[in-house]
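Enquirer: What follows is a predicted structure for the sequence shown.
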Amino acid sequence: MKKIFLSIIAALGLVAGAAHASGGSMPLDQAPNKINDQGALQNGAKLFVNYCIGCHSAAYMRYNRLTDIGLTEAQIKDNLLFTTDKIGETMKSAIDSKQAKEWFGANPPDLTVIARSRAGLGGTGSDYLYTFLRTFYRDETKATGWNNLVFPSVGMPHALWQLQGERRPIFEAHESHGKTTQVFKGWEQTAAGTMTPLQYDEAVGDLVGYLQWMGEPIQNTRVRIGVWVLIFLAFTTVLAWKLNASFWKDVK
């Protein structure tokens, strides 16, 4: 419980830092809702273990929980166990914490509840992550060689750059009340990736969907149960109303 409490506190601190860094100047794109798409969630899990878990842990998620999204234990063992050989282990990163702090300035945050912790920054947590992962650009003035429109001066490099390629943001000067500001207008692709822009957006949508699911694996079951509970309550309400009317019909 102490570890979970400390993780929540750290996440809240990172949220505050992210909100301050973004300053609310970059509008968030709406993330596609893939929480009920098992194929998308499976692809998101594959992207997570291939591109994220090298630095980021998901210390409160066990590999065998991936059976909830339609994967068999054999598929998990053969394709997703990169940091352990036990399917019952949690999804911990193998990165050394001291080295991570030297490289990035801080330890990469745990991603188990990242989608939930990023809510309230101008959209849902999924919207934030979806926009964040699609707005990296080359910036040689930064230690990692990368910057981000949603989180300026972020210490994280662009882990998915080989898929997306390299882009340059285009800004336009805008004067208002005697002040000149730079307004983002679009992107210029400077180097192609292995995916087209549409394919990359789909892949990021899958990854974000998985991060959203990982934050609360039981949420689909909770929603289904909630619907049946509401139907049951509606039925019992009607039944109780009919019984009450029948009981008092002869009373004057």
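Expert: Perfect, thanks for sending it.

Enquirer: can we go C-alpha only for contacts and neighbour counts from here?
Expert: Fine.

Enquirer: quick one, longest helix in the protein?
Expert: helix 219-248 (DSSP state H).

Enquirer: Work out the gap between that helix and the centre of the chain.
Expert: On the basis of CA atoms, centre = their mean, to the nearest Å, helix 219-248 sits 35 Å off its chain's mean C-alpha point.

Enquirer: Comparison target, given below:
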Amino acid sequence: MKKILIAFALLALPGLTLASGGEGFPLEKAPIDLHNKASLQKGAKLFVNYCMGCHSLEHQRYNRMGRDIGLTDEQVKNNLIFTGAKIGETMKNAMPKADAKRWFGVAPPDLSVISRSRGVDYLYTYLLTFYQDSTRPYGVNNAAFPNSGMPHVLWELQGMQKPVYETHKDHDGNETKILKEFELVQPGSMSPPQYKEAVTDLVNFLAYVGEPIQLERQRVGIWVILFLGLAFVVFYLLKKEYWKDVH
């Protein structure tokens, strides 16, 4: 029994870690829907246009991605491949890692499993909480990941926002500033609701990439559960038939 409890604790620990978010900032719930193929398609478009200049998806193939989210090979080639890659190749970017490390200090990570390692709520909050900070190299900081080295690549869509702090005093009179909300100071090409929807699409796509087989697994799992339920009834009736003379 003790070993079982330890096993459950270990399984729950990663989820608890992810739920805490970056540096204690509260995470927003990501309203993802992996059955929404239109959202997945829009998320794929956002990724190749805004993220793939630096980040790659080295464990995801273009043709597999297209098939899963409802696109033909021709649609993928015409709309989602800008690196000269072939339809059966993995989604690598064209930036040499050595150059990326020299330019940014560290090579931007592959994002194939970022939704599993960080959690979709973290990604959703991260993309929503960039704000102006003149002390940072790219002029922005992030509430979910303070002092992140990544620029706000979606700023043209969201615009720029500034943080609004709330001051709290303790019993000794010491003041502490707590980030409360954000104020939009430079509008982007999207309204705030539109930008949230775009971030939802992008995170939805990354959630799919993190485990492309999950929808198929869920579909098969339903049939497995139904089979086990039917088998239980059959086995129970057989058990009663075999043991009726004994009782």
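Expert: Noted; the coordinates are in hand. All figures in this text were calculated on a predicted structure; none of them were measured in a lab.

Enquirer: Could you get me the TM-score between them?
Expert: Here the TM-score for the pair of chains, by TM-score structural alignment, normalised by the length of the second structure, is 0.88; 228 aligned residues with a CA RMSD of 1.8 Å.

Enquirer: ok, back up a step: so where in the second structure does the longest helix of the first structure end up aligned?
Expert: Aligned using TM-score structural alignment, helix 219-248 of the first structure spans residues 214-243 in the second structure.

Enquirer: And the longest helix of the first structure against the second structure, how far off on average?
Expert: When the second structure is overlaid, helix 219-248 of the first structure sits 1.0 Å from its aligned residues on average, using mean CA distance after the TM-score superposition for the first structure.

Enquirer: Which positions in that helix come out as buried?
Expert: The neighbour-count criterion (16 or more other CA atoms under 10 Å) identifies no buried residues in helix 219-248 of the first structure.

Enquirer: Also stretch 189-203 of the first structure?
Expert: Buried residues in stretch 189-203 of the first structure (16+ other CA under 10 Å): 193, 197, 200, 201, 202, 203.

Enquirer: The second structure: helices as residue ranges?
Expert: Using DSSP H, helices in the second structure cover 2-19, 37-46, 62-69, 73-79, 97-104, 114-117, 120-128, 155-158, 192-210, 214-243.

Enquirer: before we move on, the earlier item: could the buried residues of stretch 189-203 of the first structure be laid out in CSV, adding distance to residue 95 of the first structure?
Expert: Formatted as CSV, these follow (distance: CA to CA, whole Å):
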residue, distance to residue 95 of the first structure
193, 26
197, 30
200, 26
201, 28
202, 28
203, 24
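
Enquirer: Kindly indicate which of those lies nearest residue 233 of the first structure.
Expert: Of all those, residue 202 has the smallest distance to residue 233 of the first structure: 39.2 Å, by CA to CA.

Enquirer: Now which residue in the second structure aligns to the closest one?
Expert: By TM-score structural alignment, residue 202 of the first structure lines up with residue 197 in the second structure.

Enquirer: how near is its match to residue 219 of the second structure?
Expert: In this view, residue 197 of the second structure and residue 219 of the second structure are 27 Å apart by CA to CA, to the nearest Å.

Enquirer: Could you tell me how far the longest strand along the first structure lies from the centre of the chain?
Expert: The single longest strand within the first structure, with elements called by DSSP state E, is strand 179-192. Its chain's average C-alpha position is 25 Å from that of strand 179-192 of the first structure, according to CA atoms, centre = their mean.

Enquirer: contacting residues around it?
Expert: Strand 179-192 of the first structure has contacts (CA atoms under 8 Å, 6 or more residues apart in numbering) with 164, 165, 166, 167, 168, 169, 170, 171, 172, 173, 174, 175.

Enquirer: Need the buried ones from those residues selected in ChimeraX.
Expert: Here is the ChimeraX command that selects the buried residues among the contacts of strand 179-192 of the first structure (16+ other CA under 10 Å):
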select :164,165,166,167,168,169
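
Enquirer: excluding its backbone neighbours, what's nearest residue 197 of the first structure?
Expert: Leaving aside its chain neighbours, residue 197 of the first structure sits nearest to residue 164 (6.8 Å; criterion: CA to CA, 6 or more residues apart in numbering).
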